[in-house]
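Chemist: predicted model, plus sequence, below.
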Amino acid sequence: MSMPGNNMANRPPLTDAIIVALARLVDDSQTEKREPSHSDIEFQIDRVKLSMADPGRQGKPVGKSKRVRGTLSWALSNNVQAGEMLVAGLLATVQGYGGFRPDSTNYCGAEAIANLASAVATQGWELTPEGGLQPRVLASLSGKELTTALRTYARRAQQGALDDPLLAGTAKDLLEATAAHVLMQKWGSSSTSANSPTLLGQAFTALGLATPSDTVAAGELAHKRVERTAYDLGCALNALRNKEGTGHGRAWDSRITPSQARFAIESMGSIALFMLDGL
């Protein structure tokens, strides 16, 4: 579900916990002064055009931590994409100055690094020992950890993110991966050879949800119709991707409009969460 110019790998998530942890990473108020400098932070803020949110431009001197926290907090409410780009830029700056190397004079400290690693992990990302950020390879997760990670991708998709909520490290899309996880949790196995409609139908059945193959019972509750419609929509979305996708990391080509892609992504997120809520 990637769109040109929006690569999820280059845009880590932005949450309140990540903001606090990243601000702590650049905070040198309790230690000897270390890089990155105010100038470095200002450069990154300007690069993503968030200078209007920078507390350091408001007439009173503030520390580096407060500048980062204030700017990112504003971005979380007003411009998430710019905030995510700033997170990436700040991390690259800290990394470049040796902030993740214990033998460096600019070392951020084990606790600050551990706090950031924990904050990004809850969003389905991994902080490497060298300070790099990458989506977690979900194929290595299982059980509650995988449920949490899938929820993160589904919520991101629900927000209409066009930067690819596909699962890192697999060729499966969000619905297929969620359906496979449901079957593992409910039945203890999942067929890797089943086509998407079959896989989705098995997951719906395991969760006690109706599909079009279930006979409509007299006087059945209206939510059964909703369940059948959700299944049909999931199959339609998969068919759209298979028909229009390039097969090389981009799920939509130029024939799919941004509004169509956004609707598809948001719908995938909603159906995935619908399944996960049934676990």
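Modeler: Looks like it arrived, so ask away.

Chemist: for the rest of this, base every contact and every neighbour count on C-alpha atoms.
Modeler: Noted.

Chemist: distance between stretch 164-173 and the chain's centre?
Modeler: On the basis of C-alpha atoms, centre = their mean, to the nearest Å, stretch 164-173 sits 11 Å off its chain's mean C-alpha point.

Chemist: now do the end-to-end distance for that stretch.
Modeler: Using C-alpha to C-alpha, to the nearest Å, one end of stretch 164-173 lies 10 Å from the other.

Chemist: same thing with stretch 128-143?
Modeler: 23 Å.

Chemist: now that stretch: buried residues?
Modeler: Buried residues in stretch 128-143, counting neighbours by 16 or more other C-alpha atoms under 10 Å, are found at Gly131, Leu133, Gln134, Pro135, Arg136, Leu138.

Chemist: the fourth one contacts Glu126, doesn't it?
Modeler: I take that to be Pro135. Yes. With contact defined as C-alpha atoms under 8 Å, Pro135 reaches Glu126; the gap is 6.0 Å.

Chemist: hang on, the earlier thing: now, the buried residues of stretch 128-143 that are in strands?
Modeler: Using DSSP state E, the subset of those located in strands is Leu133, Gln134, Pro135.

Chemist: in a markdown table: the buried residues of stretch 128-143, plus distance to Gly63.
Modeler: A markdown table is the format used below for the buried residues of stretch 128-143 (distance: C-alpha to C-alpha, whole Å):
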| residue | distance to Gly63 |
| --- | --- |
| Gly131 | 23 |
| Leu133 | 25 |
| Gln134 | 29 |
| Pro135 | 31 |
| Arg136 | 33 |
| Leu138 | 38 |
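
Chemist: which one of those residues sits closest to Leu279?
Modeler: Leu138 (18.0 Å; C-alpha to C-alpha).

Chemist: need the strands for this protein, in chain order.
Modeler: So, for the chain - with DSSP E - the strands run 125-127, 133-135.

Chemist: what lies in contact with the last one?
Modeler: Just to be clear, that refers to strand 133-135. Under the contact criterion C-alpha atoms under 8 Å, 6 or more residues apart in numbering, strand 133-135 has outside partners Ala9, Pro12, Gly124, Trp125, Glu126, Leu127, Thr128, Ala168.

Chemist: what about versus this one:
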Amino acid sequence: MADHPPLTEAIIVAMARLVDDAQTEKREPSHSDIEFRIDQAKLTSADPGRQGKPVGKSKRVRGTLSWALSNNIPAGEALVAGLVSTVQGYGGFRPKSSNYCGEEAIVNLTAAFFAQGWELTAEGTLQPRLLESFTGKALTSALLAYADRARRGSLDSPLLAGTAKDLLEATASHVLVQKWGTPPSTSNFPTLLGQAFTALGFATPSIPMVPGEPVEKRIERAAYELGCSLNALRNKQGTGHGRPWVSTVTPSQARFAIESMGSIASLMLEALTP
């Protein structure tokens, strides 16, 4: 299953604005279209439009997505993707269309997606941005956004969209560029992660424990070991389109692995930008 676009408070507000036609002549998508997408995402029970009182399109979308953000993020992400496709299909991104959503609404949604590492094109196509297109602080922000989604278990796979690198490898490489000014010279993951930990001042198992050292050092060593274990679980024959884990990994183990990758990446990135 392909990775869905992200769901955040900013995206919810911008999505609601995109379908809002309260201040204009009525335009598509209709309530029926919105209802179809809500049902498709299995969020029927969260729809304010099914609760006895008539509500506008904006309030309907915002209420459903807000519930999803707190209770079922993957379903909310699926709804976001569906709504954008529906608006695109009705010509909502074309200025000359009778269903045009308006420049401000589109710009706001584009900016909200951009902050999460996704691109909404002028034609309404929604796609993840290649990490290679980011540098410096922008790449740090993009990686933090992916790490946050991984921590919440909302990524469909541990692969970063548009790359063949997993989250920890991409994060470790970025840390080295930011700290040492040069890209990593090794493709060996334990060495790469160890170098990144060293650049951040983190402890690794190769650094002996000393009496009275902060307990955080124990956490750092454990994070390194866990990171290497997670990398070993990856399906090295995969291309990003197949199963990302070795065949013996269960769904619950895969979810734990994804969330753990997000936690370790966040630990590194937040140390990079105190």
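Modeler: Noted; the coordinates are in hand. What you see is a predicted model, and the numbers here were worked out from it, not measured in a lab.

Chemist: can you lay out the ones in strands among the buried residues of stretch 128-143 of structure 1 as a markdown table showing distance to Ala92 of structure 1?
Modeler: Converted to a markdown table, those look like this (distance: C-alpha to C-alpha, whole Å):
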| residue | distance to Ala92 of structure 1 |
| --- | --- |
| Leu133 | 9 |
| Gln134 | 13 |
| Pro135 | 16 |
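
Chemist: which stretches in structure 2 count as helices?
Modeler: 9-19, 31-40, 57-71, 73-89, 103-114, 136-151, 167-180, 189-199, 215-233, 251-272 (DSSP state H).

Chemist: which one, of those helices, ends up nearest to Glu25 of structure 2?
Modeler: helix 9-19 (12.1 Å).

Chemist: who touches Gly143 of structure 1 in this structure?
Modeler: Gln185.

Chemist: what lines up with it in structure 2?
Modeler: Here Gly143 of structure 1 is matched to Gly136 in structure 2, going by TM-score structural alignment.

Chemist: repeat that for Gly96 of structure 1.
Modeler: Gly96 of structure 1 maps onto Gly89 in structure 2 when the alignment is built from TM-score structural alignment.

Chemist: Glu32 of structure 1 too?
Modeler: The equivalent of Glu32 of structure 1 in structure 2 is Glu25 (alignment by TM-score structural alignment).

Chemist: what number of residues are in the vicinity of that match?
Modeler: 8 (other C-alpha atoms under 10 Å).

Chemist: quick check: it vs Asn99 of structure 2, distance?
Modeler: Distance, Glu25 of structure 2 to Asn99 of structure 2, using C-alpha to C-alpha: 9 Å.

Chemist: again, but for Val84 of structure 2
Modeler: 13 Å.

Chemist: what about those two, which has more around it?
Modeler: Between Val84 of structure 2 and Asn99, counted using other C-alpha under 10 Å, Asn99 has the larger neighbour count: 22 against 19.

Chemist: which ones are touching whichever residue in structure 1 pairs up with that one?
Modeler: Per TM-score structural alignment, the equivalent position to Asn99 of structure 2 in structure 1 is Asn106. The contact partners of Asn106 of structure 1, by C-alpha under 8 Å, 6+ apart, come to Arg34, Glu35, Tyr97, Gly98, Gly99.

Chemist: give the full set of residues in contact with the first one.
Modeler: The neighbours of Arg34 of structure 1, taking C-alpha under 8 Å, 6+ apart as the test, are Asp28, Thr105, Asn106.

Chemist: could you export those as CSV, including distance to Leu233 of structure 1?
Modeler: Formatted as CSV, those follow (distance: C-alpha to C-alpha, whole Å):
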residue, distance to Leu233 of structure 1
Asp28, 52
Thr105, 55
Asn106, 52
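
Chemist: which of these are retained in structure 2?
Modeler: Comparing the contacts of Arg34 of structure 1 with structure 2 on both residues aligned by TM-score structural alignment, their matches' C-alpha atoms under 8 Å, the contacts found in both are Asp28, Thr105, Asn106.

Chemist: quick one: the last one from Thr122 of structure 1, how far?
Modeler: Translated: Asn106 of structure 1. 27 Å.

Chemist: thinking Asp166 of structure 2 is in contact with Pro158, fair?
Modeler: Yes. Between Asp166 of structure 2 and Pro158 there is a contact at 6.2 Å, judged by C-alpha under 8 Å.

Chemist: closest one to Leu233 of structure 1 among the strands of structure 1?
Modeler: strand 133-135 (27.2 Å).

Chemist: what's the average distance for the closest one when superposed on structure 2?
Modeler: For strand 133-135 of structure 1, the mean deviation from structure 2 after alignment is 1.2 Å (mean C-alpha distance after the TM-score superposition for structure 1).

Chemist: any idea how far Ala170 of structure 2 is from Leu160 of structure 2?
Modeler: 8 Å.

Chemist: stretch 47-59 of structure 2 corresponds to what range in structure 1?
Modeler: Counting by TM-score structural alignment, stretch 47-59 of structure 2 sits on residues 54-66 of structure 1.

Chemist: and that stretch, how far out from the chain's middle?
Modeler: The chain centroid and the centroid of stretch 54-66 of structure 1 are separated by 29 Å, computed with C-alpha atoms, centre = their mean.

Chemist: please apply the same query to stretch 251-266 of structure 1.
Modeler: 18 Å.
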